[in-house]
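Chemist: kindly generate the corresponding structure for this input.
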Amino acid sequence: MTNSASETLSVVVEREIPFPPEKIWRALTQPHLIEEWLMKSDFKPVVDHRFNFRADWGAVDCQVLEVEPHRTLSYTWAAYGLESVVTWTLTPSRTGTHLRMEQAGFRPDQQQAYQGAKHGWAQFFANLEQVLGRAE
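Modeler: I've put the predicted structure just below:
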């Protein structure tokens, strides 16, 4: 069974981070912290809240889909013809938290966006870990 919907690609980044889920959750959901590692935003962790991320290169239109504090956060991510969904999953681990980010919905003809996202999320994660290291 192959239909075009099932052929989308996902970018997945997973890290073991030596901080508790509550601390990482704050960095994922508080706009002043989000701005330090990702982009400026008017994010609120409320289902159906519409918001955008803003950067020098443009903006990303988003809508919150799922919020389970300290566990799961999911929102749509639409920019330049890309309709995708970003899902964060936080799982307590022995050393802190297993953090998983999946951005799903890249079409096969969106290779440039897909490769850009792979590169971009690796950088965002590096920034996030720096923010966590100095945030209270």
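
Chemist: hey, let's count contacts and neighbours off CA atoms from now on
Modeler: OK.

Chemist: which residues touch F125?
Modeler: Counting by Cα atoms under 8 Å, 6 or more residues apart in numbering, F125 touches W37.

Chemist: V67 is in what secondary structure piece?
Modeler: For V67, the host element (DSSP states H and E) is strand 58-68.

Chemist: what does that strand rub up against?
Modeler: Residues contacting strand 58-68 (Cα under 8 Å, 6+ apart): 45-54, 72-79.

Chemist: which of those residues fall within strands?
Modeler: Among the contacts of strand 58-68, DSSP state E puts 50-54, 72-79 in strands.

Chemist: from the contacts of strand 58-68, list the buried ones, please.
Modeler: 45, 50-54, 72-78 (16 or more other Cα atoms under 10 Å).

Chemist: quick one more, to check against the first:
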Amino acid sequence: MTEAAAEMRTVVIEREFAAPAERIWRALTQPHLIEEWLMKNDFKPSVGHRFNLRGEWGGVLDCEVLAIEPQHMLAYTWNFSHADAAFDLKSVVTFTLTPTGAGTHLRVEQAGFSPTQKQAYGGAHAGWKQFLAKLDEVLARVE
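Modeler: Below is the predicted model of the structure:
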């Protein structure tokens, strides 16, 4: 591991949902549901599929599906290019679902923040909490 890689930071948000893994998996992989809790997108659950997430703030994230284990794990790149290269972000988001007695434990990990990306790191930490609160609302409506 390079010294630079050792310094990279990771955001981890974990949350318990009173929903089965199958329902959460649908919300993580069906474009119309992803749009409700995350962003507009052209996602397809297929390794190698390149897609965009389009934020209400006008930004576009370039993504590629890296790994899929249905109802257990989903990983994709989460890359943002900015006019100021200091704000460029190349990261990987991994969702891990673990069934529990009361529903499902969801772990969201976003890895790849450099030590100089304090604003992006803090924004991701706060942003994922907001996204997961919206996900909870979506899950309450989805069967």
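
Chemist: TM-score for the pair, please.
Modeler: TM-score of the superposed chains, computed with TM-score structural alignment, normalised by the length of the first structure, equals 0.97; 136 aligned residues with a Cα RMSD of 1.1 Å.

Chemist: is it true that P21 of the first structure touches P92?
Modeler: Yes: in this structure, P21 of the first structure is within contact of P92 by Cα atoms under 8 Å, at 6.4 Å.

Chemist: which one's more surrounded, those two?
Modeler: P21 (22 against 17; other Cα atoms under 10 Å).

Chemist: re the thing from before, quick check: angle from the strand holding V67 of the first structure to strand 50-55?
Modeler: 130 degrees (axes from the mean of the first three to the mean of the last three Cα atoms, to 10 degrees).

Chemist: what's the farthest-apart pair in the buried ones among the contacts of strand 58-68 of the first structure?
Modeler: R54 and T72 (22.9 Å; Cα to Cα).

Chemist: please name the nearest non-neighbouring residue to R15 of the second structure.
Modeler: Excluding its sequence neighbours, the residue lying closest to R15 of the second structure (Cα to Cα, 6 or more residues apart in numbering) is L106, at 5.4 Å.

Chemist: okay, helices next: where are they in the second structure?
Modeler: 3-7, 21-29, 31-37, 118-141 (DSSP state H).

Chemist: from these, which stretch is densest packed?
Modeler: helix 21-29 (a mean of 20; mean count of other Cα atoms under 10 Å).

Chemist: nearest the geometric middle of the first structure, what residue?
Modeler: V86 (5.0 Å; Cα atoms, centre = their mean).

Chemist: what lines up with that one in the second structure?
Modeler: When the second structure is aligned by TM-score structural alignment, the residue opposite V86 of the first structure is V93.
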